[in-house]
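Q: From the sequence below, what's the structure:
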Amino acid sequence: MTKKILNSPAACPSQMLDGFLAAHGGTCERVPGVSGLRVRQVRDKVALVIGGGSGHEPMFTFFVGDGLADAAAAGNVFASPDPNTIVQTARAVDAGKGVLFVYGNYSGDNLNFDIAAEMLEEMGVPTRTVRVWDDVASAPAQRIKDRRGIAGDLFVIKIAGAATAAGLSLDEAWRVAAKARDGVFSIGVGLAGAAIPGESEPIFTLPEGEIEFGLGIHGEPGIRRMPLPGADELTDLLVDTLFAETGVSAGDRVCTCVNGLGSTTLMELYIMNRRLRQRLDCAGVEIHDMQVGSYVTSQEMAGASISLLRLDGELAGYFDRPCSSPHYRR
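A: Below you'll find the model as predicted:
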């Protein structure tokens, strides 16, 4: 069994939130009765509510703060929050101007957030939803709505948070967030699987010296297995896939993210970012911002992903607005 520091698997999400609030309770608090986190001061604006399974920290729960999400609903490890948790979390920050949901495109999340949205609408709370589907390896472009959400969540939540903080209406905040979602593309690679707390085996295994190209953040199979190349060659494979998918070329402006999946070191991520910069500069692509770190993780999974967000003037303006949470700020 993989060694983990915990008391019991079932208690992990709740005890994690307790520990988080012990350190950062000045700005956030628990949503009473459910596994949710909210800002202490409700703003007079559209509420941005995010959420998903625990185990991807700091995503989603630790992206609650100024200029980011107003609240986050947390499920069990790699499992969607239930509809009641989502409803109570949303009601805790509803200021009468509606609720914008942003979350990754997974069947359990889709079902439970849709049920919660229907319940809120019946209570007189208008809602809009943006499902993030940035993982280009998970479905072809013709079936883009079947794609998974991975590290592109970072950019969509950042821009959605800025849009709601700017005082946009629910429909306008939805439009901006959806525009960001439609401009972000990601692909990842796994080197070793993680273990869900309480499980004796990792969620996937690989032969010695092989990697999974295009895997998902829950260990979903990728495009192919292949020998582990050097860092530059691996980065080139990821970048070439994104270039082919997005059509990003000379004169375009992008934000990038090299995201670690849990156990990948910053040394490795910055080595990849070095090559990413070289490739973008060589292609004549303008780099607006580069993010490097572990933002959407999968427990102790080894691996990384690269995300590209194509910007226009509107999205750049919202991306550049300040934000602050304990694990992410600009």
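Q: okay, CA-based contacts and neighbour counts for the rest of this
A: Fine.
Q: Find the residue at the geometric middle of the protein.
A: Nearest to the geometric centre of the chain sits Asp153, at 3.1 Å (Cα atoms, centre = their mean).
Q: Which residue, neighbours along the chain excluded, lies closest to that residue?
A: Val132 (6.3 Å; Cα to Cα, 6 or more residues apart in numbering).
Q: That neighbour contacts Gly149, doesn't it?
A: Yes: counting by Cα atoms under 8 Å, Val132 does reach Gly149; the two are 4.9 Å apart.
Q: Give the residues shared as contacts by those two.
A: Listed as contacting both Val132 and Gly149 by Cα atoms under 8 Å, 6 or more residues apart in numbering are 103-105.
Q: now, which of these lie within strands?
A: Using DSSP state E, the subset of the shared contacts of Val132 and Gly149 located in strands is 103-104.
Q: Would you mind listing the buried residues in the helix or strand harbouring Thr164?
A: In the assignment (DSSP states H and E), Thr164 maps to helix 153-165. Across helix 153-165, burial judged by 16 or more other Cα atoms under 10 Å covers 153-165.
Q: TSV for those residues, including distance to Arg310?
A: Supplementary listing: these in TSV, determined by distance: Cα to Cα, whole Å:
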residue	distance to Arg310
Asp153	14
Leu154	14
Phe155	11
Val156	12
Ile157	15
Lys158	14
Ile159	13
Ala160	15
Gly161	18
Ala162	17
Ala163	17
Thr164	21
Ala165	22
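Q: Three-state assignment for the residue lying closest to Gly108 once chain neighbours are set aside, please.
A: Among residues not flanking Gly108 along the chain, Ser80 sits closest, at 5.6 Å (Cα to Cα, 6+ apart). At Ser80 the chain is in coil, as set by DSSP: H, G, I helix; E, B strand; the rest coil.
Q: another one to check against the first:
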Amino acid sequence: MKTKKLINAGADAVDEMLQGVLVAHPRHLYAVEDVPRAIIARNGPRKGKVGLVIGGGSGHEPTFLGYVGKGLADAAAIGNVFASPPPDPIIACAKAVDGGAGVLFMYGNYAGDVMNFDMAAEMLALDEIEVRTVLTTDDVASAPADQREERRGVAGNVFIFKAAGAACDLLYSFDEVERAARHANARTYTMGVALAPCSLPQTLKPNFLIGEEEMEIGMGIHGEPGVARESLKTADAVTDELMDSILREMKAERGDRVAVLVNSLGSTPMMELYIMMRRVKARLDEAGLVIHTSLVGNYCTSLEMAGASITVMHLDDELQRLIDHPCDCAMFAR
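A: Predicted coordinates for the structure are as follows:
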């Protein structure tokens, strides 16, 4: 059975979405001329500032383009649904935001993104634009702790990009921006659960199969296999399972501060997310941890996938300052 979507043609969905985004957010965003998938912040880039370019496949909105704006990312390169952007929009983004202090690429650790962003960096080097890369690797389920560099980047992108963007906006040096970005990534942990699949605009068919009474712990935001398929549990039991993995690895001490994100994968309603949030708070209270800031809602989605993820960033004084730094983006402001 085909799914139903409010689209015109599947092949046009991404470009028509971007047209709508630019119409809706002209104060924040514009596209590079003749490169419609290079989305630039109107008030972000400036001389002497490290430029921050993020990007990846469509279908995760408001990631990535929703986090382009002053105090966060300067640009986002946009790919097809669940597919890396090609080098051309990445290069256009970097050139548009280059203020002479270097350009930092940040994106989730996926093979296609690594290949295309690396190709773009090599081509930019020919134009004497220095580029460095920090991959996000917050998905606890995707590799063991001793293989952190192999993990995927998922909803933790929100906090990691936020910290890096603040460091750029505060005019940290290139070395210090890179250090802060890596530090933010190293202290961010995400676990998710999927209840039902999504479908791509081109196919209108579910991208994986799961039983009516099943859930999958640790499934990726493109439908990558998780760590366990189990019988559906209550919200508290699911939240406990996700939090057990996060707290076990985070190794925080009583009194430490955290930032928390309870994120919908697309179709999970706010009611269910807030039910999970109350349990997250209870678990953090038991561990003696203090919530400094919390986000609940659609922040890193997977089209209309049913499910949720929990992200915890283990704050220190620097990360707290960076998370608190003001930003003004099309779909996110603090």
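Q: Can you pull the TM-score for these?
A: Taking TM-score structural alignment, normalised by the length of the first structure as the basis, the two superposed chains have a TM-score of 0.98; 330 aligned residues with a Cα RMSD of 1.0 Å.
Q: of all the buried residues of helix 153-165 of the first structure, which two lie farthest apart?
A: Pairwise distances across the buried residues of helix 153-165 of the first structure (Cα to Cα) peak at 17.8 Å, for the pair Asp153 and Ala165.
Q: Contact partners for the counterpart of Met226 of the first structure in the second structure?
A: For Met226 of the first structure, the aligned residue in the second structure is Glu230 (criterion: TM-score structural alignment). By Cα under 8 Å, 6+ apart, Glu230 of the second structure lies in contact with 214-217.
Q: What of Leu242 of the first structure?
A: By Cα under 8 Å, 6+ apart, the contact set of Leu242 of the first structure is 136, 185-187, 308.
Q: Which stretch of the first structure lines up against the biggest helix by length in the second structure?
A: As assigned by DSSP state H, the longest helix anywhere in the second structure is helix 270-287. Mapping helix 270-287 of the second structure onto the first structure (TM-score structural alignment) gives residues 266-283.
Q: Now do the SS call for Thr311 of the second structure.
A: strand.
Q: whoops, Asn263 of the second structure was the one
A: Asn263 of the second structure is classified as strand under three-state DSSP.
Q: any idea how far Gly53 of the first structure is from Val34 of the first structure?
A: In this view, Val34 of the first structure and Gly53 of the first structure are 14 Å apart by Cα to Cα, to the nearest Å.
Q: Looking at the two, which is more packed in?
A: Gly53 (22 against 19; other Cα atoms under 10 Å).
Q: any idea what the more buried one aligns with in the second structure?
A: Gly53 of the first structure maps onto Gly57 in the second structure, by TM-score structural alignment.
Q: Is that match in contact with Pro86, as I believe?
A: No: Gly57 of the second structure is beyond contact range of Pro86, at 10.1 Å (criterion: Cα under 8 Å).
Q: what touches both of those two?
A: Shared contacts of Gly57 of the second structure and Pro86, counting by Cα under 8 Å, 6+ apart, come down to Gly79.
Q: Give me the mean distance between the helix or strand following the longest helix of the second structure and the first structure.
A: Of the helices and strands lying after helix 270-287 of the second structure in sequence (DSSP H and E), the nearest is strand 290-297. Mean deviation of strand 290-297 of the second structure relative to the first structure after superposition (mean Cα distance after the TM-score superposition for the first structure): 1.1 Å.
Q: What count of nearby residues applies to Asn8 of the second structure?
A: By the measure other Cα under 10 Å, the count of residues near Asn8 of the second structure is 10.
Q: doesn't it fall inside a strand?
A: No: counting by three-state DSSP, Asn8 of the second structure is not part of a strand but coil.
Q: Can you tell me what it aligns to in the first structure?
A: Aligned partner of Asn8 of the second structure by TM-score structural alignment: Asn7.
Q: What of His314 of the second structure?
A: Per TM-score structural alignment, His314 of the second structure is aligned with Arg310.
Q: Now the alignment partner in the second structure of Leu37 of the first structure: closest residue in space, sequence neighbours ignored.
A: Matched by TM-score structural alignment, Leu37 of the first structure corresponds to Ile39 in the second structure. Leaving aside its chain neighbours, Ile39 of the second structure sits nearest to Ala31 (4.6 Å; criterion: Cα to Cα, 6+ apart).
Q: Also Gly71 of the second structure?
A: Cys327 is the one closest to Gly71 of the second structure (Cα to Cα, 6+ apart), at 4.3 Å.
Q: ok, that neighbour to Gly156 of the second structure distance?
A: To Gly156 of the second structure, Cys327 of the second structure is 17 Å away according to Cα to Cα.
Q: between those two, which one's more packed in?
A: Gly156 (31 against 21).
Q: Give me the aligned partner of that one over in the first structure.
A: Using TM-score structural alignment, Gly156 of the second structure pairs with Gly152 in the first structure.
Q: check contacts around the counterpart of Glu241 of the second structure in the first structure.
A: The equivalent of Glu241 of the second structure in the first structure is Leu237 (alignment by TM-score structural alignment). Residues in contact with Leu237 of the first structure (Cα under 8 Å, 6+ apart): none are found.
Q: in what helix or strand does Leu237 of the first structure lie?
A: helix 231-246.
Q: Run the chain-centre distance for that helix.
A: Relative to its chain's centre, helix 231-246 of the first structure lies at 20 Å (Cα atoms, centre = their mean, to the nearest Å).
Q: What ranges does the second structure have for its strands?
A: Using DSSP E, the strands of the second structure run over 29-32, 35-41, 51-58, 69-70, 75-81, 103-108, 131-136, 188-196, 214-217, 228-231, 257-264, 290-297, 306-314, 328-329.
Q: right, so those: which one is the most enclosed?
A: Of all those, strand 51-58 carries the top mean neighbour count, a mean of 29, counting by mean count of other Cα atoms under 10 Å.
Q: That strand vs the first structure, average offset?
A: Strand 51-58 of the second structure sits 0.4 Å off on average (mean Cα distance after the TM-score superposition for the first structure).
Q: what's that strand packed up against?
A: Counting contacts by 3 or more Cα pairs under 8 Å, 6 or more residues apart in numbering; DSSP states H and E, strand 51-58 of the second structure is packed against strand 75-81, helix 87-97, strand 103-108, helix 157-169.
Q: ok, the aligned residue in the second structure for Gly25 of the first structure to Glu128 of the second structure distance?
A: Using TM-score structural alignment, the partner of Gly25 of the first structure in the second structure is Pro26. For Pro26 of the second structure, the distance to Glu128 of the second structure equals 31 Å [Cα to Cα].
Q: ok, now Arg321 of the second structure?
A: For Arg321 of the second structure relative to Glu128 of the second structure (Cα to Cα), the value is 32 Å.
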